[in-house]
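Trainee: Next input, structure requested:
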Amino acid sequence: MRSQHETNLFSTLIEDYNIAGEYLLENSGSVITQTSLKDITWENLRIKETEMYGMRILGFPDLKKETFDNWISINSQPSLLSSYINNPKVNLLSSAEYDNLFNQDDHRWSMFYTFTRPGFSDDFSQALIQMTAFCPITPQYGNLLYMERTGNKWENKLSYGLFSQ
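Mentor: Below you'll find the model as predicted:
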């Protein structure tokens, strides 16, 4: 059941972020956790709204603890995403291919993405996933995405910016 929801969730992200034709690392990315960014905790993510450095930041007030815990545990080790991503328009790359293309001038305007595996609530009604996007020329960004499922469709409800350079 989990793999069905992962496949559907990845399909939604690929469509919503226009990733078709771009490059995606075939290994799941590493999670930004308390060790690398101490503010990313379940308690802090659940804050409804806060102001930081003059910016209004919306949290994920409905995020279940089990969803956050599942996201952390499923991403404790990298895994291949190829069995969950069934879109022939997405260029899944090995780490070596990813690094090689990223450093080629011919691809300086290409987008290079990484995903973590999603963490799900026990009833598969919500998910938490991290997406990063890198382009050799333009600003980079990373987001935590809070997703909710209605029927068989996943929707991106909120995002939490991890970084933007």
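
Trainee: from here on, contacts and neighbour counts on C-alpha atoms
Mentor: Will do.

Trainee: Quickly note the distance from Ile74 to Ser36.
Mentor: Applying CA to CA, to the nearest Å, the value for Ile74 to Ser36 is 18 Å.

Trainee: For the comparison step, fold the sequence that follows:
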Amino acid sequence: MRSLEEPKLLSAFIQHDGQLQGALLIKKSSGIISTDSEGKITSWGNLSSRKWFWHQNIFGNITTNGNLYPLKKDTYDDWVLINKQPSLLQDFLGDNQVNFISEEQYNQLRNDYEHRWTCFYWLTRPGFSQYFSQAIIQLAFYCPSACHYASIFHLQKISNRWEVNSSYGLYNQ
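Mentor: From the prediction side, this is the model:
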């Protein structure tokens, strides 16, 4: 089922976020950005014991039309598991939605003065709930002359379409 839903979700996500259409996307999926000082990914059990700045936005108070859609443990666990190893996103996305670049190309371009205002993007692969009704994904952005940030997005499948329910910025510098 993942092989059917993942391309649909990634395509819908890129269409939702207009800045991604035609953008330079690193072709390997990124790792999950850690909020732990040691770089470890927080377990689901530790989420409820800590006061996460994105906990209430993503994990507790996701609403659409007044309904509560809390992120489920299986969605989070699937997201962490699928992103332990990077994957080629080209296998899931059509080439016409984004411009894929390798990490080597990224390193060359970001150090080139002519590309100082170029925006570079990274995506994690989505984590899905058991019945593929919700998902979570992370988007990171970097511009050599401006800010960089990452955000977590919660998506809900509504009438066979993936829609972004909520998001929360992890950092903005």
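
Trainee: returning to that earlier point: quick one: which of Ile74 and Ser36 of the first structure has more around it?
Mentor: Taking other CA atoms under 10 Å, Ile74 of the first structure and Ser36 do not tie; Ile74 has more neighbours (16 against 9).

Trainee: mind checking what the more buried one lines up with in the second structure?
Mentor: In the second structure, Ile74 of the first structure lines up with Ile82, judged by TM-score structural alignment.

Trainee: and what of Ile137 of the first structure?
Mentor: So, by TM-score structural alignment, Ile137 of the first structure is matched to Ser145.

Trainee: and its match, how many neighbours?
Mentor: 13.

Trainee: how about it, secondary structure?
Mentor: Here Ser145 of the second structure takes the coil state, with states given by DSSP: H, G, I helix; E, B strand; the rest coil.

Trainee: And for the one 5 residues further on?
Mentor: Here Ala150 of the second structure takes the strand state, with states given by three-state DSSP.

Trainee: residues in contact with it?
Mentor: Ile33, Gln138, Leu139, Ala140, Phe141, Gly169, Leu170, Tyr171, Asn172 (CA atoms under 8 Å, 6 or more residues apart in numbering).

Trainee: Map the residues you listed onto the first structure and name those still in contact.
Mentor: Mapped onto the first structure and checked by both residues aligned by TM-score structural alignment, their matches' CA atoms under 8 Å, those keep the contacts Gln138, Leu139, Ala140, Phe141, Gly169, Leu170, Tyr171, Asn172.

Trainee: Show me what the fifth one aligns to in the first structure.
Mentor: If I follow you right, that is Gly169 of the second structure. By TM-score structural alignment, Gly169 of the second structure lines up with Gly161 in the first structure.

Trainee: how big's the offset between the helix ranked longest in the second structure and the first structure?
Mentor: With secondary structure taken from DSSP state H, the second structure has its longest helix at helix 2-16. When the first structure is overlaid, helix 2-16 of the second structure sits 1.4 Å from its aligned residues on average, using mean CA distance after the TM-score superposition for the first structure.

Trainee: other SSEs contacting the helix or strand that comes right after that helix?
Mentor: Counting by DSSP states H and E, the element after helix 2-16 of the second structure in chain order, helix or strand, is strand 24-26. Judged by 3 or more CA pairs under 8 Å, 6 or more residues apart in numbering; DSSP states H and E, the packing partners of strand 24-26 of the second structure are strand 99-101, strand 120-123.

Trainee: Report the distance from the one helix or strand Glu163 of the second structure maps to to the chain centre.
Mentor: Taking DSSP H and E as the definition, one finds Glu163 of the second structure inside strand 161-172. Distance, stretch centre to chain centre, for strand 161-172 of the second structure: 8 Å (CA atoms, centre = their mean, to the nearest Å).

Trainee: other SSEs contacting that strand?
Mentor: helix 2-16, strand 63-64, strand 148-158.

Trainee: which one of these has the most crowded surroundings?
Mentor: Ranked by mean neighbour count, those are led by strand 148-158 with a mean of 19 (mean count of other CA atoms under 10 Å).

Trainee: Tell me which residue of the second structure lines up with Phe120 of the first structure.
Mentor: Taking TM-score structural alignment, Phe120 of the first structure has Phe128 as its aligned residue in the second structure.

Trainee: give the contact list for that match.
Mentor: Phe128 of the second structure touches Asp74, Thr75, Tyr76, Asp78, Trp79, Gln134, Ala135, Ile136, counting by CA under 8 Å, 6+ apart.

Trainee: residues in contact with Met111 of the first structure?
Mentor: So Met111 of the first structure contacts Glu22, Tyr23, Ala133, Phe134, Cys135 (CA under 8 Å, 6+ apart).

Trainee: wait, what's in contact with the first one?
Mentor: Glu22 of the first structure is in contact with Val90, Asn91, Ser110, Met111, Phe112, Tyr113, counting by CA under 8 Å, 6+ apart.

Trainee: Many thanks, I have nothing further to ask.
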